[in-house]
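Q: how would this look folded up:
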Amino acid sequence: MTDFSQTRALFHIPEGVTYLDGNSLGPMPRTAAARAKAVIEAEWGERLIRGWNDAGWYVQPRRVGDRIARLIGAGAGEVVMGDTLTVKVFQAVSAALRLAREGRRVILSDSGNFPSDLYAADGLARAVGAELRVVEPEAVEGAIGDDLAVLMLTEVDYRTGRRHDMAALTRRAHEAGALTVWDLAHSAGAVDVDLTGANADFAVGCTYKYLNGGPGAPAFIWTHPRHADAAQPILQGWMGHDAPFAFDLDYRPAGGIERMRVGTPPVIGMAVLDTALDAFDGVDMAAIRARSIELTQRFIAGVEAACPEVTLNSPREPAGRGSQVSFRHPEAYAVMQALIARGVIGDFRAPDVLRFGFTPLYIGEAEVDHAVAVLREVLEGREWDRPEYRSRNAVT
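A: This next block holds a predicted model:
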């Protein structure tokens, strides 16, 4: 049985803070600073260039990838780290397009997708003569047709927390002869992802949210083993070459997931991520999911009972929701600033969304109940109606 009181002790949560913004940036693991210091001083400082071999920097992207693989229903040797999420989205979608049936050029996504994913897909589509088609989240299944090449979706909507049925939509796409690319930015580390069980084709994700890798932490990419030696992303870099240190002028892709590497890995950031992943050792993702449902249900019930001024903006049924809950309020920005000033940190999404993320690794019933109580006080006392809270000069 997972003991979440023990995992909570692994994180630094500032005194007086209830942190419900882990879906934008996870808190700092207590071991992060020491790990970064060790890499800088003992590895970089003392080993210099020898660190690539002596300290394992070169194999770090695969080794850390294997640790994430367990959390997303993937196998060993199927996940590799590096670069940013937008780079990985571009790689995955371009590789899927090249594997698509001849003549198919449609990339389908939904309006709840994270805009950066849509930007990357749009740029790719215009460059290669494909079409990005965007529909409402509820219309995705009906929009899967015989012209579809790639279905590109974020599993959990970054604003509402709406969760797509990965297995069902992947099956429908395959029936239509298309491939799938799943963005797990708001899934990995928070819900019970099963890429293998869903028979997905490609998946990507960031690690600074629920995986607590810190700001700018590297992204990951997964390719189903059936595609691993055939996938050919448009963006090719020297670390994905079969013999990167031969410095051949012609590109020859490495075998398997290694071909999805692009640039030099961010060694210090990846070391911090590596130590952050220790919090998941011995943790059952099914237990995290069950606990997440308990916390989000408790929060919804508490807010609806105490705060009639707000309206639920997330699916009510847990099966259709990730590990975040959002409510709507006409003064959401100011309300969130007032909450943050009181030590309850969530975030705002335009135009009127209050968004809260729940991570069982460090959030429990006490934090949920405290957040409900402070939200009620902020609304009842109109604490949000102050000039300093209305001024939109903060990043939230």
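Q: only C-alpha atoms for contact and neighbour calcs from this point on.
A: OK.
Q: Show me the strands in the stretch 151-300 of the chain, by range?
A: Using DSSP state E, counting those that start in this stretch, the strands found in the stretch 151-300 of the chain span residues 179-183, 202-205, 220-223.
Q: So which elements touch the longest one?
A: On a contact count with 3 or more C-alpha pairs under 8 Å, 6 or more residues apart in numbering; DSSP states H and E, strand 179-183 meets helix 85-99, strand 148-154, helix 166-175, strand 202-205.
Q: Same question for the second one.
A: Packing partners of strand 202-205 (3+ C-alpha pairs under 8 Å, 6+ apart): helix 85-99, strand 179-183, strand 220-223.
Q: What are the boundaries of the helices in the stretch 1-150 of the chain?
A: In the stretch 1-150 of the chain, the segments counted as helices under DSSP state H, counting those that start in this stretch are 4-8, 32-38, 46-47, 51-54, 60-69, 85-99, 115-128, 140-143.
Q: Looking at those, which is nearest to Ala217?
A: With C-alpha to C-alpha as the criterion, Ala217 lies closest to helix 85-99 of the helices of the stretch 1-150 of the chain, at 9.7 Å.
Q: Just name the most buried of the helices and strands packed on strand 202-205.
A: Compared across the helices and strands packed on strand 202-205, strand 220-223 shows the largest average neighbour count, a mean of 29 (mean count of other C-alpha atoms under 10 Å).
Q: what about it, distance to the chain center?
A: 12 Å (C-alpha atoms, centre = their mean, to the nearest Å).
Q: For it, give me every contacting residue.
A: By C-alpha atoms under 8 Å, 6 or more residues apart in numbering, the residues outside strand 220-223 that reach it are 65, 74, 78-82, 85, 88, 92, 201-207, 257, 260.
Q: Which among those residues count as buried?
A: Neighbour-count burial (16 or more other C-alpha atoms under 10 Å) applied to these gives 65, 74, 78-82, 85, 88, 92, 201-207, 257, 260.
Q: Quick check: which of the helices and strands packed on strand 202-205 is nearest to Leu277?
A: Leu277 lies closest to strand 220-223 among those, at 13.7 Å (C-alpha to C-alpha).
Q: dump the residue contacts of Thr180.
A: With contacts defined as C-alpha under 8 Å, 6+ apart, Thr180 is in contact with 96, 150-153, 170, 173, 200-202.
Q: Let's see this one next, to set against the first:
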Amino acid sequence: MNQTDYAQLDRDDPLAHKRDDFQLPPDIIYFDGNSLGALPKRVAEVVNKTTATQWGGDLIKSWNQHNWVSLPTSVGAKIAQLIGARADEVICCDSISVNLFKVICAAMSAVGSHDRRIILSTRDNFPTDLYMVQGVEAFLGQQRCELKLVDESELIDAIDDQTVAVLATEVNFRTGRRLDLAKLAEVAHSFNALVIADLAHSAGVMPIQLNQWQIDYAVGCTYKYLNAGPGAPAFVYVNQRHHAALKQPLQGWFGHSRPFDFNPDYQGAAGIQRMLVGTPPVISMQAVNAALDCFDGVSLEQVRAKSLQLTHAFQHGLACHDWASEFELISPPQAQHRGSQLSYAHPHAYQICQALIDRGVIADFRAPNYIRFGFAPLYNQFREIQVALEQLADIMESQSYLDPRWQQRLAVT
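A: Now for the predicted structure:
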């Protein structure tokens, strides 16, 4: 694809104006939005106002005066619009790992049968998802909870009448492969099993219809394609049909029906509020709240369409080079079967990634030998693909990735 084609794609891009919402260094090409989204300008403004004016000026009055106390609910309602859920089915709180613990336990409580103990997942699921199940398994014992792992291609066929829930990530963090959550839920429900979906690599970058797909529970983070900042609070979804009997073991005071009565006995709040635990982190919650404004007036169908164009343009552009055969595409070759990333295996993936970063093209590495390029349609441009591929070509042709500087791995890859 030549320069004119890239330029034309940028001119035709209906989301081109959204780039102005973000603070992006002029000399950096950022293809790592699937790990940490770029900073929206509005987030910096709102966080500054929250600290300087609200906290600094109004102090504790801000809980009522600026409605801090309702942030988990109001932010959750904003997220619900992006994932095909009702406003009262989503709440913003805690980390994705903590929320996973809650929904795993909630699913086990909802099924209720001791004859069912299997939490089914895939071997290549994101490790923290598996660690949380292993933690529940160790706490309760295998007679109550047992993690069963299968290959992704075997997941649907592995569901049976001993399955409590299927824990599945919609877009695989390594390969970018997209699961059919609707089909998964249909089969799981035929065995009276539940579905827990991890939306970490799909929320904000593709249309999601949790209600339409009949998903039971879902979790997701806000610091990737939702651009809310490092370590920003996650979200949790519980389908309304499970609200009446909803139970989760982290019974904190904000999940109480009347937290400021300070009753020593726990009485859970109604519905999704029961998923709350402790005091919400107001400053980072305000960052999430502000970041979500970037999606105002944006169609997720448009976002998805641009995502498909970006991955296709990169894939096509890379394939034009003589050295392209050194890179093994581990993402699905068909764009509709993947999320908004392309992952390649290469024996020197880490070193190539570091050499790119040194030249101002930020991608990331995942063990054992994968380099990932994540595309964020709200701010990535097509011309950036051209420049990135030019830099990659020079690195490969000169073999500059063999420089001793790139042989030592950093703590965060």
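Q: Need the TM-score between these chains.
A: The TM-score (TM-score structural alignment, normalised by the length of structure 1) is 0.98; 396 aligned residues with a C-alpha RMSD of 1.2 Å.
Q: Show me what the longest helix seen in structure 1 is packed up against.
A: What stands out as the longest helix in structure 1, according to DSSP state H, is helix 285-306. Judged by 3+ C-alpha pairs under 8 Å, 6+ apart, helix 285-306 of structure 1 is in contact with strand 311-312, strand 324-328, helix 365-380.
Q: For the longest one, grab the matching residue range in structure 2.
A: So the one you mean is helix 365-380 of structure 1. Counting by TM-score structural alignment, helix 365-380 of structure 1 pairs with residues 382-397 of structure 2.
Q: so how far does the matching stretch sit from its counterpart in structure 1?
A: Superposing on structure 1 and averaging over aligned pairs (mean C-alpha distance after the TM-score superposition for structure 1), stretch 382-397 of structure 2 comes out at 1.4 Å.
Q: what's the neighbour count on Arg11 of structure 2?
A: For Arg11 of structure 2, the neighbour count with other C-alpha atoms under 10 Å is 12.
Q: how about the nearest residue to Gly26 of structure 1 once chain neighbours are set aside, what does it touch?
A: Take Gly26 of structure 1 and drop its neighbours on the chain: the residue closest to it by C-alpha to C-alpha, 6 or more residues apart in numbering is Asn212, 4.3 Å away. Applying C-alpha under 8 Å, 6+ apart to Asn212 of structure 1 gives the contacts 22, 25-29, 273, 276-277.
Q: Mind putting those into JSON lines with neighbour count?
A: Shown next, in JSON lines, are those (neighbours: other C-alpha atoms under 10 Å):
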{"residue": "Gly22", "neighbour count": "26"}
{"residue": "Leu25", "neighbour count": "20"}
{"residue": "Gly26", "neighbour count": "23"}
{"residue": "Pro27", "neighbour count": "24"}
{"residue": "Met28", "neighbour count": "20"}
{"residue": "Pro29", "neighbour count": "24"}
{"residue": "Leu273", "neighbour count": "24"}
{"residue": "Ala276", "neighbour count": "26"}
{"residue": "Leu277", "neighbour count": "20"}
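Q: Need those in a markdown table (columns: distance to Val283 of structure 1).
A: Below are these laid out as a markdown table (distance: C-alpha to C-alpha, whole Å):
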| residue | distance to Val283 of structure 1 |
| --- | --- |
| Gly22 | 18 |
| Leu25 | 20 |
| Gly26 | 17 |
| Pro27 | 18 |
| Met28 | 18 |
| Pro29 | 16 |
| Leu273 | 17 |
| Ala276 | 13 |
| Leu277 | 11 |
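Q: Tell me which residue is most central in structure 1.
A: Closest to where the C-alpha atoms of structure 1 average out (C-alpha atoms, centre = their mean) is Ala185, at 1.3 Å.
Q: That residue maps to what in structure 2?
A: Superposed on structure 2 with TM-score structural alignment, Ala185 of structure 1 falls opposite Ala200.
Q: same thing with Arg316 of structure 1?
A: Under TM-score structural alignment, Arg316 of structure 1 pairs with Pro333 in structure 2.
Q: Name the helix or strand for that match, please.
A: Element membership for Pro333 of structure 2, per DSSP states H and E: none, as it lies in no helix or strand.
Q: tally of neighbours for it?
A: 14.
Q: The nearest residue to His227 of structure 1 once chain neighbours are set aside and Trp222 of structure 1, how far apart?
A: Nearest non-adjacent residue to His227 of structure 1, counting by C-alpha to C-alpha, 6+ apart: Asp201, 7.5 Å away. Per C-alpha to C-alpha, to the nearest Å, Asp201 of structure 1 is found 8 Å from Trp222 of structure 1.
Q: from memory Ala231 of structure 1 sits against Ser94, does it?
A: No - the criterion here is C-alpha atoms under 8 Å, and Ala231 of structure 1 misses it with Ser94 at 9.0 Å.
Q: Can you give me the separation between the aligned partner of Leu100 of structure 2 in structure 1 and Trp182 of structure 1?
A: Correspondence of Leu100 of structure 2 to structure 1, assessed by TM-score structural alignment: Val89. Distance, Val89 of structure 1 to Trp182 of structure 1, using C-alpha to C-alpha: 9 Å.
Q: shared neighbours of these two, anything?
A: Taking C-alpha under 8 Å, 6+ apart as the criterion, Val89 of structure 1 and Trp182 both touch Val204.
Q: what angle do the longest helix of structure 1 and helix 365-380 make?
A: Angle between the axes of helix 285-306 of structure 1 and helix 365-380 is 30 degrees (criterion: axes from the mean of the first three to the mean of the last three C-alpha atoms, to 10 degrees).
Q: and helix 285-306 of structure 1, how far out from the chain's middle?
A: Distance of helix 285-306 of structure 1 from its chain centroid, counting by C-alpha atoms, centre = their mean, is 20 Å.
Q: in it, what counts as buried?
A: 285, 287-289, 291-293, 295-296, 299-300, 302-303, 306.
Q: How about stretch 275-293 of structure 2?
A: For stretch 275-293 of structure 2, the neighbour count (16+ other C-alpha under 10 Å) marks 275-277, 280, 282-293 as buried.
Q: Any chance of the helices and strands packed on strand 179-183 of structure 1 in TSV with distance to Gly112 of structure 1 as columns?
A: Below are those laid out as TSV (distance: least, C-alpha to C-alpha, whole Å):
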stretch	distance to Gly112 of structure 1
helix 85-99	16
strand 148-154	8
helix 166-175	15
strand 202-205	16
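Q: Which residue comes closest to the residue nearest to the centre of structure 1 once chain neighbours are left out?
A: In this structure, Ala185 of structure 1 finds its nearest non-sequential neighbour in Gly205, 4.5 Å apart by C-alpha to C-alpha, 6+ apart.
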